[in-house]
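*Asks:* Provided below are the primary sequence and the corresponding predicted coordinates.
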Amino acid sequence: MYDKTMTFSVSNEKDQEMKRILTTVYDALSHKGYNPISQIVGYILSEDPAYITTYNNARSLIRHVDRDELLQAMVKAYLSE
């Protein structure tokens, strides 16, 4: 049937979900004319949802992302490049 061992990684799935959410939030902020990088950084630093637009449900989505996990993933991605 299957000769190879299959692995399951929750971390990888979380990273993919965070990326999907951040991409959606980024697109929503861009569409509304904001600087998405500045707005997302403001949200990460303050946890104030007012930095994120409600357009396309972005504000609700960003609240599903744990900021500590997001920062860890970002540092990991930055250092791996």
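*Replies:* Received the coordinates, thanks.
*Asks:* make it CA atoms for all contacts and neighbour counts henceforth
*Replies:* OK.
*Asks:* neighbours of residue 14, how many?
*Replies:* By the other CA atoms under 10 Å criterion, the neighbourhood of residue 14 contains 16 residues.
*Asks:* got another one to weigh against that:
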Amino acid sequence: MMSNIKDETVMFNFGADDDKAAKALCLSCRAMLEKGYSPINQLVGYLLSDDPAYITSNRNARNEIRRLGRDELLEELVRFYLENNENIKKGTE
């Protein structure tokens, strides 16, 4: 029986880098903090469910987040994490 699993790494590439996702995330986090919500919990809920009710409408945050795809938001979160994690930069755990 032959396996259909490929041994090659597939390249995944988004469009041009811009700061729309970063701005939307920052705005949303500030808006959620102002309303007493945990931005981490709310963003995870939104990213998993695609339900905009997890994002407050305060400061128009819900509309700003909805202008972007969840893939764009995830890309920004992963990029920021990898660029700002000292252990990754040093090659340590």
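*Replies:* Sure thing, it's come through. Since we're looking at a predicted model, the values are computed, not measured.
*Asks:* next SSE after the longest helix along the first structure?
*Replies:* Counting by DSSP state H, the longest helix found in the first structure is helix 10-31. Proceeding C-terminally, helix 10-31 of the first structure gives way to helix 36-46 as the next helix or strand, assigned by DSSP states H and E.
*Asks:* report the angle between that following helix and helix 10-31.
*Replies:* Between the direction of helix 36-46 of the first structure and that of helix 10-31, the angle (axes from the mean of the first three to the mean of the last three CA atoms, to 10 degrees) works out to 120 degrees.
*Asks:* so which elements touch helix 36-46 of the first structure?
*Replies:* With contacts defined as 3 or more CA pairs under 8 Å, 6 or more residues apart in numbering; DSSP states H and E, the secondary structure elements packing on helix 36-46 of the first structure are helix 10-31.
*Asks:* now the helix it packs on: buried residues?
*Replies:* Residues of helix 10-31 of the first structure classed as buried: 14, 15, 18, 19, 21, 22, 24, 25, 26, 27, 28, 29 (neighbour count, 16 or more other CA atoms under 10 Å).
*Asks:* out of the residues you listed, flag the one nearest to residue 76 of the first structure.
*Replies:* Each of the buried residues of helix 10-31 of the first structure was scored against residue 76 of the first structure by CA to CA, and residue 15 proved nearest at 10.8 Å.
*Asks:* distance check, the residue nearest to that closest one when sequence neighbours are not counted against residue 19 of the first structure.
*Replies:* On the basis of CA to CA, 6 or more residues apart in numbering, the spatially nearest residue to residue 15 of the first structure that is not a chain neighbour turns out to be residue 73, at 6.9 Å. Residue 73 of the first structure is 9 Å from residue 19 of the first structure, where distance means CA to CA, to the nearest Å.
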